[in-house]
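Enquirer: coords please:
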Amino acid sequence: MLRLNKIHHIAIICSDYEISKAFYTGILGLTILKETYRTERKSYKLDLALNDNYVIELFSFPHPPSRISRPEATGLRHLAFEVDNLERALEILRKNGIETEGIRTDILTGKRFTFFPDPDGLPLELYESNYHPD
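Expert: This next block holds a predicted model:
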């Protein structure tokens, strides 16, 4: 059996680099560790961190093919972020023009969560860490 330590990073290919860069940094609040333009590939690679932990590589490529993401396509289902206050997070997303689904409750944990898309429709989840139902 392999001995894995942790997830090192998640790679995302976007269709519009500037829009996705603004979304992941300006709205979601990830910080830029390094931005590289690779001339030979006509491609950006943006290394992003969450709470000083390297988490996402955002790539751009000329004319990437679209990926089917709904309904329930095979492959990566979604990327989930933990938040302390779901209502506050949803308020920020909505103020930035991002549509969100309704709040649901995980029947196994009792925790609340919801989904919203990134600029390319990749399903993202917000999972509330501190909610405790009465």
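Enquirer: Could you use CA atoms for every contact and neighbour count after this?
Expert: OK.
Enquirer: All the strands of this protein, in order from the start?
Expert: With DSSP state E, the ranges of strands along the chain come out as 10-14, 31-38, 43-50, 53-60, 79-83, 104-105, 112-117, 123-128.
Enquirer: Nearest approach to G97 belongs to which of the ones you listed?
Expert: Of all these, strand 112-117 sits nearest to G97, with 11.1 Å by CA to CA.
Enquirer: tell me the angle that closest one makes with strand 123-128.
Expert: 160 degrees (axes from the mean of the first three to the mean of the last three CA atoms, to 10 degrees).
Enquirer: Proceed likewise with the subsequent sequence, for comparison:
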Amino acid sequence: MKINNIHHIAIIVGNYEQSKRFYSELLGFTIIRELYRAERDSYKLDLAVNGLYQIELFSFPETKSRASFPEAKGLRHLAFAVDNVAEWIDYLRANKVDVQDIRIDETTGRRFAFFNDPDGQPLELYENS
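Expert: Below is the predicted model:
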């Protein structure tokens, strides 16, 4: 028995249109499909990350905020591999996204930085090399 890879990551969002723009336009993920499920009054947006991975955004009429930041039980953060963290920080800040300053991973020596999506979900930029 073995797990082959991660199929998708699901994120529940508060403001669907705002999150759709954030992930598709700002972060550049490709929209695969968008569904409106009338029986749930809910949208589901499938996004491709560089053609390899999939993120699903869900909207629901009622959602709860994250219990605490950043150390709530469950998924701590989602990290995206990038070629140049500093360039991404400049890009995100130019688009009015609050991004923490660059830190260095004590184990690998690689640069990384944290920021949040519109709902406060912690996201990380992690430099490939």
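Enquirer: before we move on, the earlier item: so for R70 of structure 1, which of the strands of structure 1 sits nearest?
Expert: Short answer: strand 123-128, nearest of these by CA to CA, at 8.6 Å.
Enquirer: Report the contact partners of I12 of structure 1.
Expert: I56, E57, L58, F59 (CA atoms under 8 Å, 6 or more residues apart in numbering).
Enquirer: let's see it at 7 Å
Expert: E57, L58, F59 (CA atoms under 7 Å, 6 or more residues apart in numbering).
Enquirer: how about JSON lines for the strands of structure 1, with distance to R94 of structure 1 added?
Expert: What follows is the strands of structure 1, written out as JSON lines (distance: least, CA to CA, whole Å):
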{"stretch": "strand 10-14", "distance to R94 of structure 1": "21"}
{"stretch": "strand 31-38", "distance to R94 of structure 1": "21"}
{"stretch": "strand 43-50", "distance to R94 of structure 1": "21"}
{"stretch": "strand 53-60", "distance to R94 of structure 1": "23"}
{"stretch": "strand 79-83", "distance to R94 of structure 1": "16"}
{"stretch": "strand 104-105", "distance to R94 of structure 1": "17"}
{"stretch": "strand 112-117", "distance to R94 of structure 1": "10"}
{"stretch": "strand 123-128", "distance to R94 of structure 1": "13"}
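Enquirer: Count the residues that sit near P70 of structure 2.
Expert: For P70 of structure 2, the neighbour count with other CA atoms under 10 Å is 13.
Enquirer: Please consider this matter closed, and thank you.
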